[in-house]
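# For reference, the sequence and a predicted model appear below.
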Amino acid sequence: MFRKLWAATAASNLSDGVSLAAAPLLAATITRDPTLIAGITVAQRAPWLVLAFVSGALADRLDRRKVAQSANWIRAAAFAALTAGVLADTLSMPLLYAVFFAIGTAETLYDSVSAAWVPTLVGPEELTRANSRLQTTFVVCNEFAGPPVGGFLFAAAASAPFALGTAGYLAAVGLLALIPPAARRTDEPDGGPLTVANVREDIAVGARWYWSSPVLRALSLVAAAGNAAVAASYGLLVLLAQDELGVSDEGYGVMLAAGAVGAVLGGLAAGRVGGWFKPGTLILVTNLLSAAATAGLGLALGPAVTVALMALDGFVVLVVSVHMVTLRQQIVPNELMGRVTSVYRVVAVGSFAVGGIAGGAVAGAFGVPASFYAAGAAIAVASLLALPVLSNARLTEVRRRAEAAPAPGGPAPVS
């Protein structure tokens, strides 16, 4: 059953990746204002800040297969509308914003569901491997295959990448239909009435569970620091490449590809690397390596060194991401997974905006390399602050308690 979810995720991620290149190209045919074009990314990210809690509650209350299918129906309809707009020559920036806000809304639903669904489709011993496959597929489809295909198709016909994206989302709907209906909350077999009041209470339960778990708070702190660092540094990578390293546009592409290659290798090797370290040690070592690589990029020691550091950072980030997701799935009751994950991801994803603003301010005051030094320092400090909570002994005890946790509606285990 997991293979069908995996295939559906690959199909939808390929559609996402195609739009990464095609959407800015399409926007550039309407306006040359960089602020308006950047607004597409804002529209797609905004639902994580305003709708993620509701998506998490729905992921736990409703049949997860139907929620996942609904998310892909929304994305297919949005891309179909965009395709029609291109063909009818009725494009506008408001239409693009509406389409990508809908895409972002669907992402909050699908990501909340898939995080909760995976542990029900594979055994505990296969959880790390399953997450590794999903993370690797994301990188391959979103960063390797999707953008080049999107750019090539757009050059052939502006509507083509969005028509392909529509087909990808519809294919995902069909693949998900092959999976047996997903289990509902065990403490509420009939799902209960879907009202504003009980959804609000569902959200509150998830938020309380998250807040009462020091381990989850520490994991989200580490994830937030990493995401903020990415926004603060990698958002300025093009300036570092051009002004400090003097590389060509092709050389900049090679740098980006190096990070993606490292990430794919990290996803493939995550299970094996996890066998070499205990979880607390793995989280600390990989984050410190990421901190060193990020700060090292600011030194601008040369294109070859920069490519190596990009690959190293991509590798360790994917390794630790796989194991942090697996750890979260192991300690959170599955009936609460959607709600708790939504709170966790609001903290982690919301940090992108903070990091982007901070990185720009640091670069403006002290120069572009300084943003990389500050980003590396932020990752290292967050990892060291979380160390007492994410120690090997603490994580072993938390996982042991999770296996003997009370009924899902009860209080969170002390962690």
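Nice, thanks for sending it over. Numbers count the residues shown, from 1 in each chain.
# rest of the way, CA atoms for contacts and neighbours
Will do.
# burial count for Pro181?
By other C-alpha atoms under 10 Å, the residues close to Pro181 number 12.
# What strand or helix carries the closest residue to it other than its chain neighbours?
Spatially, and ignoring its direct neighbours in sequence, Pro181 is nearest to Arg65 (5.9 Å; C-alpha to C-alpha, 6 or more residues apart in numbering). Assigned by DSSP states H and E, Arg65 belongs to helix 64-88.
# swap in Leu91?
For Leu91, there is no host helix or strand (DSSP H and E).
# thinking it is in contact with Ala81, fair?
No - counting by C-alpha atoms under 8 Å, Leu91 does not reach Ala81; the two are 10.0 Å apart.
# Would you mind measuring from Ala23 to Ser15?
From Ala23 across to Ser15, the span is 12 Å (C-alpha to C-alpha, to the nearest Å).
# Check it against this one:
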Amino acid sequence: MLNTAVDEADTDQDFRRYLAARATSVTGSLVATVALPVLVYQLTGSPAWTSAIAVAEALPYLLFGLVAGAVADRADRRRLMLVADFTSAALLATIPAAWALGVLTAPHVLVVGFGVQTLFVVFDAANFGALPTLVGKQRLTTAYSQVYAATTLAELLIPPLTGLLVAIAAPAPLIAVNATTALASGLLVRSIVRPLSTAKDTAERRAATSIRTDIRTGLAFLARHRTVRVLTLVGTTHSVASGAYVAMLVPWADRVLGVAPSGDWRIAVLFSGWGIGGLLASRLVPRLNNRYGGARLALGALPTSLLCGCAVLLSTHWIAAALSATAWGTAHSTVVINAITHRQRITPDDLQSRINTTCRMVSWGIGMPTGAALAGAVTMSGASPQVGIATGVLALLLGVVAAWSSPLRHESRTTPANP
């Protein structure tokens, strides 16, 4: 009993270090997300160059996600995370240094943005397998909910604060903040005592298989496991919906709710509703998961999310819209947190990085831009922003039908709730 208590105390301390590393890293990334496009536009005055930085930051997950997942399942995850953090810090530091010397160019910023995001893909792949190894699958939902809450809080606070700083100061020196947070994240990961991967398994896999074989093995597992496939589809439909909502939020607020995109404090309320919903979900999901189990919670949260999306569509007053958006954000985040942790529970330890990186590529890497593109396409033909949001709600309907026609229904009847 004493050894168990000591192990749990060590795990708690290591998880706090892990959580601090994630929060610190996300904070720096959010600073760069705001500052880099502003910096490129100041350097070039070109919308094309400014959009290029967004493309450069989005491409690496689609290009390298499969390889990064395979590498993370066969290598020391802690070492990969350290290499990613410390190399990112070095790359980012070149921007304020070049700015101070008067030699900073847009291609330089573009290369750094692409390089840092590529390193993030490596870090994220290792991170997906590290958390279940660190806390154990029984504590995974609670642990991931805490991580989700910390990152959501950062997403609520950091972009507007960075926007204010960019308005009163040059953006290039702010990139030093991201370099510092990447370094701090690496030091925190380095201080974690417990292992983040199983050395025996990774050594055997390196000796027995190639990266190409590991990729095929991960894709084969995803292809044959219906529950994992359904959870990935659910995540994708929710990413499509959130992409459509984010793309249409400003025109919807302006044309339907009468909330101007600038100079009107109510736009900040509408923007914050989704994030507040995420914070609420991070507190609710562990309790709901323990009471109902992952499969039953998924089946209940999906139609709830669909109904909340319909409530947003029907809102014509900004207060009703803000409340509906917050409710939708809560239901949306409940689906996402539960889907990720339920998928991690049923995925074998030696496949964690490959499966979760692949699913993130599909759901986030494809779903978000697809939702935004669909919403934009329908409004280009003269349709209202509500019709654009409706394309995302229709995607949610597909997710509900797929989930209720899947093995999740059988799991919800046969699998008891978590103790």
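Perfect, I can see it now. Remember, it's a predicted structure, so these values are computed and weren't measured experimentally.
# rewinding a little: Ala23 and Ser15 of structure 1 - which one has more neighbours?
Ranked by neighbour count (other C-alpha under 10 Å), Ala23 of structure 1 and Ser15 place Ser15 first, with 30 against 21.
# Tell me the secondary structure at Ser262 of structure 2.
Following DSSP: H, G, I helix; E, B strand; the rest coil, we place Ser262 of structure 2 in the coil state.
# For the helix holding Arg65 of structure 1, give the aligned segment of structure 2 as residue numbers.
Mapped onto structure 2 using TM-score structural alignment, helix 64-88 of structure 1 covers residues 77-101.
# what about the matching stretch, how far off from structure 1?
Here stretch 77-101 of structure 2, set against structure 1 after superposition, deviates by a mean of 1.6 Å using mean C-alpha distance after the TM-score superposition for structure 1.
# do the same with stretch 228-248 of structure 2
Stretch 228-248 of structure 2: mean distance to aligned residues in structure 1 after superposition is 1.2 Å, counting by mean C-alpha distance after the TM-score superposition for structure 1.
# what number of residues lie near the aligned partner of Met248 of structure 2 in structure 1?
Counting by TM-score structural alignment, Met248 of structure 2 lines up with Leu236 in structure 1. When neighbours are counted by other C-alpha under 10 Å, Leu236 of structure 1 registers 19.
# And the closest residue to Leu236 of structure 1 other than its chain neighbours, how close does it get to Gly85 of structure 1?
Counting by C-alpha to C-alpha, 6+ apart, Leu236 of structure 1 lies nearest to Val368, which is 7.1 Å off, once chain neighbours are set aside. Separation of Val368 of structure 1 from Gly85 of structure 1 (C-alpha to C-alpha): 40 Å.
# More neighbours: which of those two?
Val368 (23 against 16).
# Which residues lie in contact with the aligned partner of the more buried one in structure 2 in this structure?
Structural alignment (TM-score structural alignment) places Val368 of structure 1 against Pro385 in structure 2. With C-alpha atoms under 8 Å, 6 or more residues apart in numbering as the criterion, the residues that contact Pro385 of structure 2 are Met248, Leu249, Pro251, Trp252, Arg255, Ala375, Thr379.
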